[in-house]
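Asks: sequence below, structure please.
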Amino acid sequence: MTYFRSIQTTCAALLLTGIGGIGLADPLPSWQGASKGKIITFVEAVSEVGGPEYVTPADRIAVFDNDGTLWAEQPVYFQMFFALDRVAKIGAEDPSKLTSDALKAAAAGDMDGVLAGGKEGLIEILALSHANQSLEAFSADVAAWVADAKHPTTGYGFDQMTYQPMVELLSYLRDEGFKTYIVSGGGIDFMRVFAEDAYGIPSEQTIGSSLTSTYEVIDGVPTIMKGDTLFFNDDKGGKPVAINHHIGKRPIMAVGNSDGDFEMLEYTTAGDGPRLGVYIHHTDADREWAYDREGHIGVLNRGLDEAETRGWVLVDMKDDWNRIFTGDSQQ
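Replies: Below is the predicted model of the structure:
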């Protein structure tokens, strides 16, 4: 029975990937190659009622990093582009708020000057652009920015630089009874503005880093105010902690792109029963960016070294994706 079930599962994967020209709908049309088959085989196995690897829908939880996994992250995290634009706007309205060289550099769009300010300068930029305002005001600023801002290299809107193959994967998983979550080092309040429109992931399933916040009644209106002190850093070992805190269950599937996601994949795949870890490897310098072991963003060393021995799927963007950005189909 095991042999015949293996044949059935393999045939199902082949049909879904379109091999042989059979006309079943392909749930992942922007995918190709071995990684596609491995993902489909896993999803089919855990959703086959009565099968040896069946997982109840309540436990079909998949977690995803955001930057570099669901949308691009070069040349800097997109949230930093928002912060720079926000500082420039604030500085234009009130130059007296640009109290440091780092803030002045941010307002001028001078990335070298921003980087020269180091960690302290970045904290100043994030504080001025993100803190000491109501959550409603901050969310409105983010929504306006997402609607209008363009990436300096591609010219796409930032919401057009989500990865089409990943949008398909999220939809496919939900169709198969999975609950999908973002677990990212990015700001939780920042991502919650666009995550549902971009990925179909609602606010309550979006987990990220956060600043302190307070409850205040302002002019008779109960209000959440954003502070300027880091409350939780949702990166590396913080990701499993956040998963436990927000979800309360160990996922059965985790997808990331850097060593900042290693602990999330490790935690996920250490559980009992069927598990899948997936790394997105940035290998396409022509359609996106090629980077892994070196750089300032998305460094992938341990993940590359250990993915094979741990049984994790390593997705080669150049070979495994026939399309990159959602915006590619809108041109």
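Asks: when you work out contacts or count neighbours from here on, use the C-alpha atoms and nothing else.
Replies: Fine.
Asks: do you have the strands of the stretch 51-200 of the chain handy? List them.
Replies: 61-64, 133-134, 179-187 (DSSP state E, counting those that start in this stretch).
Asks: helices and strands around the first one, which ones?
Replies: Using 3 or more C-alpha pairs under 8 Å, 6 or more residues apart in numbering; DSSP states H and E as the contact criterion, the elements in contact with strand 61-64 are strand 179-187, strand 253-256.
Asks: the first one packs against which elements?
Replies: Spelled out, that is strand 179-187. strand 61-64, helix 164-175, strand 206-218, helix 238-246.
Asks: isn't residue 151 right up against residue 145?
Replies: No: counting by C-alpha atoms under 8 Å, residue 151 stays clear of residue 145, with 11.4 Å between them.
Asks: if we can go back for a sec, comparing the helices and strands packed on strand 179-187, which comes out most buried?
Replies: Greatest average neighbour count among the helices and strands packed on strand 179-187 goes to strand 61-64 (a mean of 25), per mean count of other C-alpha atoms under 10 Å.
Asks: touching that one from outside, list them.
Replies: With C-alpha atoms under 8 Å, 6 or more residues apart in numbering as the test, strand 61-64 has contacts from 70, 178-184, 250-256.
Asks: mind doing that once more with 10 Å?
Replies: Residues from elsewhere that reach strand 61-64 (C-alpha atoms under 10 Å, 6 or more residues apart in numbering): 55, 70, 166, 170, 173-174, 177-184, 205-207, 239, 243, 247, 249-257, 261, 264-265, 268, 275-278.
Asks: please pick the buried ones from those.
Replies: Among those, those classed as buried by neighbour count (16 or more other C-alpha atoms under 10 Å) are 55, 70, 166, 170, 173-174, 177-184, 205-207, 239, 243, 250-257, 261, 264-265, 268, 275-278.
Asks: contact partners for residue 39?
Replies: With the criterion set at C-alpha under 10 Å, 6+ apart, residue 39 makes contact with 13, 28, 45, 169, 173, 253, 276-278, 313.
Asks: ok, back up a step: got TSV for the strands of the stretch 51-200 of the chain, with distance to residue 302 too?
Replies: Converted to TSV, the strands of the stretch 51-200 of the chain look like this (distance: least, C-alpha to C-alpha, whole Å):
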stretch	distance to residue 302
strand 61-64	18
strand 133-134	39
strand 179-187	18
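Asks: please provide the structure for the following sequence as well, for comparison with the first:
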Amino acid sequence: MASDPLPSWQETGPRAALLDFVARVSDPDHADFVPAPERIAVFDNDGTLWSERPTYFQLLYARDRLNQKAGEDPALLENEVMRAVAEGDWDGAFSGGYEGLIGVVTVSHSGMTVEDFQTDVRDWLAGARHPETGRRYTDMVFAPMLELMALLRDAGFTVWIVTGGGVHFVRAFAAETYGIPPERVVGSTGPIEYRTEPGPPRIFKLPGLEFMDDGPGKPVGIDRQIGRVPIFAAGNSDGDYAMLEYVTSAPGPRFGLLVHHTDAEREFAYDRDVALGALERGLIDAEGRGWCVLDMARDWSAVWPER
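Replies: Got it, this is the predicted structure:
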């Protein structure tokens, strides 16, 4: 007998619908069969593939690097948003929206080559620990979502990450953590520049934000980099609403999945009234749009992989 492809998924939630959808679209004898090149699945990252509390893990990296640089240049913390990030005041950090965080990203993410930045990210991930769980951040990926991505790949899907996080940040660990190569990561981007001096030719990261891959930006990013409308989309917040809407409104068999963070005991519980990762419109509209809402506390027997 074949092993269970989704061992961490309880029978109470979207498990049956997921298995049915995957079976239908991958069966050449079924009316809903979708050819392999069109069998594309997209996943948000923060809050969908790994945790996002007390804030996005990329911002925790930015905080650590900001504090390092502020030790050499204390004037950096004269800016209110910079100071809030340095102190871990995430409500204050988000008071000016994403635009207010551009300065933080500029300080921590630019002025170096892409290779040097990604090496630094990997080094940080290897040593940093979550302030509440004590886990490495890459140990806080969701075991059931790893199972789901494996199921999709086994069924001939091409799996992509479509994230509001920085594309170079996520590409630094996506292959090792999720089995997703860097060319299949769509994310927010800053300006970059090709330089031949000093040293060998390299791509350098420059200050600023060029493209925000969140909200309505996600369908744009999908079109720019994937070039096809996926047939499966998973997210966890209203920042993913446009992506799920775009994917599931197209003709043919489609699947939309929302991760609802309801498990305060094993992970975190939140939805509407939070500064980041809020899920309100998605909860209201999910039934009418035919999206499955996953209740983390009810529908998963495990959250993170065993260490």
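Asks: give me the TM-score for this pair.
Replies: After superposition, the two chains reach a TM-score (TM-score structural alignment, normalised by the length of structure 2) of 0.94; 304 aligned residues with a C-alpha RMSD of 1.7 Å.
Asks: quick revisit: which stretch among the helices and strands packed on strand 179-187 of structure 1 comes nearest residue 286 of structure 1?
Replies: Nearest of these to residue 286 of structure 1, taken as C-alpha to C-alpha: helix 164-175 at 16.5 Å.
Asks: now the closest one on structure 2. Mean distance?
Replies: Per the superposition on structure 2, helix 164-175 of structure 1 and its aligned residues are separated by 0.6 Å on average (mean C-alpha distance after the TM-score superposition for structure 1).
Asks: what range in structure 2 does that helix sit on?
Replies: On structure 2, the counterpart of helix 164-175 of structure 1 by TM-score structural alignment is residues 143-154.
Asks: just give me the match in structure 2 for residue 152 of structure 1.
Replies: Superposed on structure 2 with TM-score structural alignment, residue 152 of structure 1 falls opposite residue 131.
Asks: OK, contacts around that match?
Replies: Residue 131 of structure 2 makes contact with 53-54, 60, according to C-alpha under 10 Å, 6+ apart.
Asks: one more: residue 207 of structure 1?
Replies: Counted by C-alpha under 10 Å, 6+ apart, residue 207 of structure 1 has contacts 63-66, 181-189, 191-192, 234, 239, 242-243, 245-247.
Asks: if we can go back for a sec, which residues are in contact with both of residue 151 and residue 145 of structure 1?
Replies: Common neighbours of residue 151 of structure 1 and residue 145 (criterion: C-alpha under 10 Å, 6+ apart): 81, 157-158.
Asks: tell me the one of the residues you listed nearest residue 128 of structure 1?
Replies: Of all those, residue 128 of structure 1 sits closest to residue 81, with 13.6 Å by C-alpha to C-alpha.
Asks: tell me how far the counterpart of the closest one in structure 2 lies from residue 176 of structure 2.
Replies: The alignment partner of residue 81 of structure 1 in structure 2, by TM-score structural alignment, is residue 60. According to C-alpha to C-alpha, to the nearest Å, residue 60 of structure 2 stands 20 Å off from residue 176 of structure 2.
Asks: which stretch among the strands of the stretch 51-200 of structure 1 comes nearest residue 97 of structure 1?
Replies: Nearest of these (C-alpha to C-alpha): strand 133-134, 14.6 Å.
Asks: who are the packing partners of the closest one?
Replies: On a contact count with 3 or more C-alpha pairs under 10 Å, 6 or more residues apart in numbering; DSSP states H and E, strand 133-134 of structure 1 meets strand 206-218, strand 221-232.
Asks: how about a cut-off of 7 Å?
Replies: strand 221-232 (3 or more C-alpha pairs under 7 Å, 6 or more residues apart in numbering; DSSP states H and E).
Asks: and residue 296 of structure 2? What does it align with in structure 1?
Replies: Counting by TM-score structural alignment, residue 296 of structure 2 corresponds to residue 317 in structure 1.
Asks: and the contacts of residue 39 of structure 1 as CSV, adding distance to residue 85 of structure 1?
Replies: Below are the contacts of residue 39 of structure 1 laid out as CSV (distance: C-alpha to C-alpha, whole Å):
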residue, distance to residue 85 of structure 1
13, 46
28, 35
45, 46
169, 32
173, 35
253, 35
276, 38
277, 36
278, 33
313, 37
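Asks: among these, name the ones in strands.
Replies: Among these, the members found in strands (DSSP state E) are 253, 276-278, 313.
Asks: between these, which is closest to residue 294 of structure 1?
Replies: Nearest to residue 294 of structure 1 among those, with distances taken as C-alpha to C-alpha, is residue 278, at 20.2 Å.
Asks: distance of that closest one from residue 253 of structure 1?
Replies: 8 Å.
Asks: could you measure from residue 265 of structure 1 over to residue 153 of structure 1?
Replies: Residue 265 of structure 1 is 31 Å from residue 153 of structure 1, by C-alpha to C-alpha.
Asks: chain center to stretch 204-217 of structure 1, what's the gap?
Replies: Centroid displacement of stretch 204-217 of structure 1 relative to its chain, using C-alpha atoms, centre = their mean, to the nearest Å, is 18 Å.
Asks: in helices, which of the contacts of residue 131 of structure 2 appear?
Replies: Among the contacts of residue 131 of structure 2, the members found in helices (DSSP state H) are residue 60.
Asks: tell me, how many residues neighbour the closest residue to residue 64 of structure 2 other than its chain neighbours?
Replies: Excluding the flanking residues, the one nearest residue 64 of structure 2 by C-alpha to C-alpha, 6 or more residues apart in numbering is residue 86, at 7.6 Å. Using other C-alpha atoms under 10 Å, residue 86 of structure 2 has 24 other residues around it.
Asks: related to what we said a few turns ago, return the member of the contacts of residue 131 of structure 2 nearest to residue 305 of structure 2.
Replies: Taking C-alpha to C-alpha as the measure, residue 305 of structure 2 sits nearest to residue 53 out of those, at 17.5 Å.
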